[in-house]
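J.: A predicted structure for the sequence below; I have some questions about it.
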Amino acid sequence: MLTLVAGGVVFPGLFLLSKNTLQRLPQLRWEEADAVIVSARLVSSVQAVMASTAGYIVSTSCKHIIDDQHWLSSAYTQFAVPYFIYDIYAMFLCHWHKHQVKGHGGDEGEARAAGSSTWAVARGYLHKEFLMVLHHAVMVLVCFPLSVVWRQGKGDYFLGCLLMAEVSTPFVCLGKILIQYKRQHTLLHKVNGALMLLSFLCCRVLLFPYLYWAYGRHAGLPLLAVPRALPAHVNLGAALLLAPQLYWFFLICRGAFRLFWPRSSPSPSPSPARE
């Protein structure tokens, strides 16, 4: 219970501290919209570093992939639950401020925002971020109870590997910040894009085949025989977790293709006066 409370204090507290610092430092004096969006990305990155570090410690400490336990697996799982609840609200704040920046500010815009347009912004947020909101809700309402109750202290190695899926998150957050400030064509954005693509592929997409392979190695089964040896609900859960990762990986690949191989604008045909 204490770790839940700690997570509920740390993540919103870090967000408020970052936002107020960015707005009040004399060298920065950022607008609230910029401070909110960057602070939300910062908190997500911090959580990702903490989760992947905890996952690495757990997975490397568990020599027996089924029975070995590490206290950090259950402790960090509880600590991270408030983050997913906080992040749903933080994402809404980011969406709200982006909506205001896109021509909905000013006195008239503020009057509309105070009324019925609030629901329009909320609907737009849920429409745009539905998959992410659903992912966060599943992490809190399904994955957390399963990891605490259903596992019964077994499989800490696999939980540690799943925590390391967050390795790609800081690169995703940095990429979004660079796009926000129109830095898509900088070398930093290209290097970050390559690292994001590679880390997402390894830590989120290939993670699931690796977990099946690791279990098969433990059980003395070839990789293709592992799904048949596992209960149906385990395969279903893995498929449901993998599906959004494949979708997001497709979006990352599409963005990387546009970044590294942009469409060249067609050259204008010569005018009669120049012929």
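T.: That came through, no problem.

J.: When you work out contacts or count neighbours from here on, use the C-alpha atoms and nothing else.
T.: Fine.

J.: What ranges does this protein have for its strands?
T.: Read by DSSP state E, the chain holds no strands at all.

J.: Find the residue at the geometric middle of it.
T.: Closest to where the C-alpha atoms of the chain average out (C-alpha atoms, centre = their mean) is Thr169, at 5.1 Å.

J.: Put this next to the previous one:
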Amino acid sequence: MVLTYAGLGSLFFPGLFAFSVWALRRLRPEWTFLDCVIIRTRLVSSVQAVLATGSGIIIICSCRNAVSDRHWLSREYVWFLIPYMICDICAMYLCEWCRTRDQNLRRAIIFRNFLSENRLLITHHMVILLILVPVTQKLRGELGDFFVGCIFTAELSTPFVSLGRILIQLKQQHTFLYKINGIFTLGTFFCCRILLFPFMYWSYGQQQGLSLLKVPFNIPLSCNMANAFLIAPQLYWFSLLCKKAARLFDTAKAKRDS
């Protein structure tokens, strides 16, 4: 089964990548290859996010016991996800290569620029591949499928983040769609990447008859440390989104006042 789902992911995500680039080149011949590759990256990320969120919701709804109930998607979707992570890193490098190919830079410089420009996303992907995959597949044993499903739903904000970046690339950041999308981005990010952690603590507390405030003192220290490790970058990214939204609001207000 492992090879089956990993194989499906290895076919699905590169195939979707190639098809998206081909379709965009046909539908928008005036766009450069770089434009198509960047938009394709956003589209495939959104598709993966929808699949992950859907899997997470199915798992959460199927696990009545937050600790011991099992669902096959909590393990198998992770194998399907691994090829996406690798494909996305390769796509980000392809974007950097397309962006700098006319500058006659050495490959070492291009690679260094790639690491510098995408350090947060690369770190995010490597943490998933090197830490979260072993934890979800082996180290947690037979427990916690419910919480794996919760982590999957954190991807709900990704389509809105991707749409915002596509609109910026198309120079549509002045439109009403961009502003509405920004509201949905902040809302889904806050609910599914920040409030997600209190929700998991509350769910465990409901199962064990504990109040939310007592849960951190009744679970292993390693669980609290893992959650702190996961939520820290989410808080940082959310602060960046809030600063960006504040700048947009200030700009719009200045235009109205002028």
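T.: It's in. Remember, predicted model here, so these are calculated numbers, not experimental data.

J.: Once they're superposed, what TM-score comes out?
T.: The TM-score (TM-score structural alignment, normalised by the length of structure 2) is 0.93; 253 aligned residues with a C-alpha RMSD of 1.7 Å.

J.: before we move on, back to that, check the contact between the residue nearest to the centre of structure 1 and Gln47; I expect there is one.
T.: No - at 9.0 Å, Thr169 of structure 1 does not count as touching Gln47 under the criterion of C-alpha atoms under 8 Å.

J.: list the contacts for the closest residue to Asp67 of structure 1 other than its chain neighbours?
T.: Spatially, and ignoring its direct neighbours in sequence, Asp67 of structure 1 is nearest to Lys154 (5.2 Å; C-alpha to C-alpha, 6 or more residues apart in numbering). Taking C-alpha atoms under 8 Å, 6 or more residues apart in numbering, we find Lys154 of structure 1 in contact with Ile66, Asp67, Asp68, Gln69.

J.: which position in structure 2 aligns with Lys154 of structure 1?
T.: Under the alignment defined by TM-score structural alignment, Lys154 of structure 1 corresponds to Leu143 in structure 2.

J.: one step back: who wins on neighbours among the contacts of Lys154 of structure 1?
T.: Gln69 (20 neighbours; other C-alpha atoms under 10 Å).

J.: Now do the same for Val67 of structure 2: its match in structure 1.
T.: In structure 1, Val67 of structure 2 lines up with Ile66, judged by TM-score structural alignment.

J.: I figured that match hits Gly153, correct?
T.: No - taking contacts as C-alpha under 8 Å, Ile66 of structure 1 lies outside contact range of Gly153: 9.1 Å.

J.: what's around Ala246 of structure 2, how many residues?
T.: Ala246 of structure 2 has 12 neighbours, counted by other C-alpha under 10 Å.

J.: Okay, Cys173 of structure 1 and Val167 of structure 1: tell me how far apart.
T.: 11 Å (C-alpha to C-alpha, to the nearest Å).

J.: Between the two, which has more neighbouring residues?
T.: The residue with more neighbours, out of Cys173 of structure 1 and Val167, is Val167; 23 against 20, by other C-alpha under 10 Å.

J.: Surely that one and Val49 touch.
T.: Yes - contact criterion C-alpha under 8 Å: Val167 of structure 1 and Val49 qualify, at 6.8 Å.

J.: Please name the residues that touch the residue nearest to the centre of structure 1.
T.: Going by C-alpha under 8 Å, 6+ apart, the list of residues near Thr169 of structure 1 reads Ser44, Ser45, Ala48, Met196.

J.: can you pull the contacts of the aligned partner of Leu212 of structure 2 in structure 1?
T.: Using TM-score structural alignment as the criterion, Leu212 of structure 2 maps onto Leu223 of structure 1. Neighbour list for Leu223 of structure 1: Tyr212, Trp213, Gly216 [criterion: C-alpha under 8 Å, 6+ apart].

J.: for the stretch 51-200 of structure 1, what spans make up the helices?
T.: Secondary structure of the stretch 51-200 of structure 1 (DSSP state H, counting those that start in this stretch): helices at 71-99, 106-114, 117-128, 130-138, 144-145, 156-163, 169-180, 187-200.

J.: mean deviation of the fifth one from structure 2?
T.: Helix 144-145 of structure 1 differs from its equivalent in structure 2 by a mean of 0.9 Å after superposition (mean C-alpha distance after the TM-score superposition for structure 1).

J.: What span of structure 2 is that helix aligned with?
T.: Aligned by TM-score structural alignment, helix 144-145 of structure 1 falls on residues 133-134 of structure 2.

J.: Repeat that for stretch 186-204 of structure 1.
T.: Under TM-score structural alignment, the match for stretch 186-204 of structure 1 is residues 175-193.

J.: Can you say which of the helices of the stretch 51-200 of structure 1 is packed in most?
T.: Of the helices of the stretch 51-200 of structure 1, the one with the most neighbours on average (mean count of other C-alpha atoms under 10 Å) is helix 156-163, at a mean of 24.
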